[in-house]
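J.: What would the 3D arrangement of this be:
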Amino acid sequence: MKIALIAHDEKKDDLINFFLEHQDVFSEHELFATGTTGRRLMKTSGLSIHCFQSGPLGGDQEIGASIARGEMDLIFFFRDPLTAQPHEPDVSALVRLCDVYSVPLATNIGTGTILVEGLKRGDFDQLHGKRPTYGNH
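T.: All right, here's what the predicted structure looks like:
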């Protein structure tokens, strides 16, 4: 599975701790991340992660484009709902694309835990390459 990892500044530590707690699961998959988050994850875990630009510099859009091309299977995007983001339109677009292309999205530790448990059981294997979309997508 191709998994993208993204976190707003105030949630980066949460995502890193979550990732390390479930590193055995994540290590079995192809990993992608926005720039700063990816570099921090690689430094702490030693795993290889393809890094896009940082979110404000277009990384959210790069991951969104990957979703639209059918190249992402799962997204972990730990968002900070209490801080205004200067690139909020990019964030909203990425979340919308997850909905359009039926890509599972975790925005916090609670949903992240559920998705990791699903990964362990193989719940997402049947979705790979068979996602329904809305309209004529």
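J.: contacts, neighbours, all on C-alpha from now
T.: Will do.
J.: residue ranges of the strands in the chain, please?
T.: Ranges of strands within the chain are 2-7, 30-33, 50-51, 74-78, 105-106, based on DSSP state E.
J.: is it possible to export those strands to a markdown table including distance to residue 23 and mean neighbour count?
T.: Conversion of the strands of the chain to a markdown table gives the following (distance: least, Cα to Cα, whole Å; neighbours: other Cα atoms under 10 Å):
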| stretch | distance to residue 23 | mean neighbour count |
| --- | --- | --- |
| strand 2-7 | 13 | 22 |
| strand 30-33 | 11 | 21 |
| strand 50-51 | 16 | 17 |
| strand 74-78 | 14 | 24 |
| strand 105-106 | 16 | 20 |
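J.: Rebuild the ones you listed as TSV, extending it with distance to residue 84.
T.: Formatted as TSV, the strands of the chain follow (distance: least, Cα to Cα, whole Å):
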stretch	distance to residue 84
strand 2-7	14
strand 30-33	21
strand 50-51	24
strand 74-78	14
strand 105-106	19
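J.: what's the closest of the ones you listed to residue 91?
T.: Shortest distance between residue 91 and these, using Cα to Cα, is found for strand 74-78: 9.4 Å.
J.: just checking, what packs against that closest one?
T.: Helices and strands in packing contact with strand 74-78 are listed as strand 2-7, helix 12-21, strand 105-106; criterion 3 or more Cα pairs under 8 Å, 6 or more residues apart in numbering; DSSP states H and E.
J.: at 6 Å what do you get?
T.: Identification of packing neighbours for strand 74-78 by 3 or more Cα pairs under 6 Å, 6 or more residues apart in numbering; DSSP states H and E yields strand 2-7, strand 105-106.
J.: Following up with a second sequence; could you model it the same way so I can compare the two?
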Amino acid sequence: MEEPKITLGLIAHNNCKKDMLQLITSYAHLMKGHHLIATKSTGELIRKHTGLPVILKESGPDGGELQLGGFVASGIIKAVVFLRDPLKRKSHEPDVTALMRVCDAHNIPLATNRATAACVLHMALFHPEKLDDTPTEESRNDR
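T.: Predicted structure coming up:
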């Protein structure tokens, strides 16, 4: 039986793109056949250096985080790696917060640093069945 394919969301702030590239490169052999959706410059970097196919969305300041959030809300993206610069405030910070909120609301793993990204990628690539723990409407109403 073939392993289920998953869709991962990938975003990295400019100061974190090198870390993202190192991380994805180390998992590239396992990511073949899975679906990757990324903000524009992050996705272009991954494509160029790994050869992995990446669906590109807008850059972060142009709504890319919101686009990925839409994929999370619709059940398409099953895990997100968002390497963000915690020391630099971004003009599109509300979009970042919205993405984090939608990941929490839909119980989607969200990694915001390299350590948690390695954990999330390991789980997503080796135990994808654990990503299908979507909260029910009833559990959402209990909040």
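J.: what's the TM-score for these two chains?
T.: Once superposed, the chains reach a TM-score of 0.91 (TM-score structural alignment, normalised by the length of the first structure), with 134 aligned residues with a Cα RMSD of 1.5 Å.
J.: circling back: export the helices and strands packed on strand 74-78 of the first structure as TSV, with columns for distance to residue 112 of the first structure.
T.: Formatted as TSV, the entries for these read as follows, by distance: least, Cα to Cα, whole Å:
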stretch	distance to residue 112 of the first structure
strand 2-7	11
strand 105-106	5
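J.: closest to residue 17 of the first structure out of the ones you listed?
T.: Among these, strand 2-7 comes nearest to residue 17 of the first structure, with 11.9 Å by Cα to Cα.
J.: Map residue 104 of the second structure onto the first structure.
T.: Residue 104 of the second structure is assigned residue 99 in the first structure as its aligned equivalent, the criterion being TM-score structural alignment.
J.: now do the same end-to-end measure for stretch 84-97 of the second structure.
T.: 12 Å (Cα to Cα, to the nearest Å).
J.: quick one: that stretch to chain centroid distance?
T.: Taking Cα atoms, centre = their mean, to the nearest Å, one finds stretch 84-97 of the second structure lying 16 Å from the centre of the chain it belongs to.
J.: Which residues does it contact?
T.: Outside of stretch 84-97 of the second structure, the residues within contact range by Cα atoms under 6 Å, 6 or more residues apart in numbering are 12-13, 61, 66.
J.: quick one: which of the residues you listed is nearest residue 54 of the second structure?
T.: Distances from residue 54 of the second structure to those, taken as Cα to Cα, are shortest for residue 12 (14.1 Å).
J.: in terms of contact, does that closest one touch residue 81 like I think?
T.: No. Taking Cα atoms under 6 Å as the definition, residue 12 of the second structure is not a contact partner of residue 81, at 8.0 Å.
J.: re the thing from before, of the strands of the first structure, which is nearest residue 124 of the first structure?
T.: Taking Cα to Cα as the criterion, strand 74-78 is the member of the strands of the first structure that comes nearest to residue 124 of the first structure, at 8.7 Å.
J.: Average offset of that closest one relative to the second structure?
T.: Superposing on the second structure and averaging over aligned pairs (mean Cα distance after the TM-score superposition for the first structure), strand 74-78 of the first structure comes out at 0.4 Å.
J.: ok so, going back, of the contacts of stretch 84-97 of the second structure, buried ones?
T.: By the neighbour-count criterion of 16 or more other Cα atoms under 10 Å, the contacts of stretch 84-97 of the second structure include these buried positions: 12-13, 66.
J.: can you redo the residues you listed as a markdown table with distance to residue 76 of the second structure?
T.: As requested, these are arranged in a markdown table below (distance: Cα to Cα, whole Å):
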| residue | distance to residue 76 of the second structure |
| --- | --- |
| 12 | 20 |
| 13 | 23 |
| 66 | 14 |
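J.: which stretches of the second structure form helices?
T.: Secondary structure of the second structure by DSSP state H: the helices cover 17-31, 40-50, 64-73, 93-105, 114-126, 137-141.
J.: neighbours around the nearest residue in space to residue 6 of the second structure that is not next to it in sequence, how many?
T.: By the measure of Cα to Cα, 6 or more residues apart in numbering, the closest residue to residue 6 of the second structure outside its immediate chain neighbours is residue 34, 5.4 Å from it. Summarising burial for residue 34 of the second structure: neighbours were counted as other Cα atoms under 10 Å, giving 16.
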